[in-house]
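Peer 1: here's my sequence, what's the structure:
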Amino acid sequence: MIFKVYYQEQKTEVAVREKTRTLFIEANSEREVRKKLVGRPYNIEYIQLVDGKYLEYEKLNEDFEVLEKE
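Peer 2: All right, here's what the predicted structure looks like:
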């Protein structure tokens, strides 16, 4: 499954829409996504499952890149 993670680059940053970044990661659950990102200094705002037409739409973005399973 592919998840979209909305985050700030530093844990101390306040969540502000203009500074929110996203990444896509392959995992079996939201818990697994959090485990994979535990070593990064991210302030995770939201994790969303991306599938179906929404996934197809995201793939159209030239910046679409999925972090592979470790």
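
Peer 1: okay, CA-based contacts and neighbour counts for the rest of this
Peer 2: OK.

Peer 1: apart from its chain neighbours, what residue comes closest to the residue lying farthest from the centre of the chain?
Peer 2: Computed with Cα atoms, centre = their mean, the residue of the chain farthest from its C-alpha average is Thr12, at 18.1 Å. Counting by Cα to Cα, 6 or more residues apart in numbering, Asn43 is the residue found nearest to Thr12 once chain neighbours are left out, at 7.3 Å.

Peer 1: now the other sequence, so there's something to compare against:
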Amino acid sequence: MVFKVLFQKSRDEVPVRENTETLYLEATDIRDVRKKLGDRPYNVEFIQPLTGKFLEYEKKSAEFKLEKI
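Peer 2: Modelled structure (predicted):
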């Protein structure tokens, strides 16, 4: 399953919407996503599973690139 992860690059700073970044990751569930990102200093704001039409829509985005972790 593909997940869309919204995050800030630093856990030490207050989250600011303008600094939110996105990555796409393949994992079995949300717990697996958190485990894969555990060694990175990210402040994860939201994890959204993408399926069906939501996934197709995101694939059309120029920013869509599946991370290999």
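
Peer 1: TM between them?
Peer 2: TM-score for the superposed chains, counting by TM-score structural alignment, normalised by the length of the second structure: 0.93, backed by 69 aligned residues with a Cα RMSD of 0.9 Å.

Peer 1: one step back: run through the residues that contact the residue nearest to Thr12 of the first structure.
Peer 2: Residues near Asn43 of the first structure by Cα atoms under 8 Å, 6 or more residues apart in numbering: 7-13.

Peer 1: now, which of these lie within strands?
Peer 2: Members of these lying in strands (criterion: DSSP state E): 7-8.

Peer 1: could you identify the most distant pair in the contacts of Asn43 of the first structure?
Peer 2: The widest separation within the contacts of Asn43 of the first structure, taken as Cα to Cα, falls between Tyr7 and Thr12 and amounts to 11.5 Å.

Peer 1: picking that back up, map the residue farthest from the centre of the first structure onto the second structure.
Peer 2: If you follow Thr12 of the first structure across to the second structure using TM-score structural alignment, you land on Asp12.

Peer 1: go on, Arg21 of the first structure?
Peer 2: Match for Arg21 of the first structure (TM-score structural alignment): Glu21.

Peer 1: count of residues packed around that match?
Peer 2: For Glu21 of the second structure, the count of nearby residues is 14 (other Cα atoms under 10 Å).
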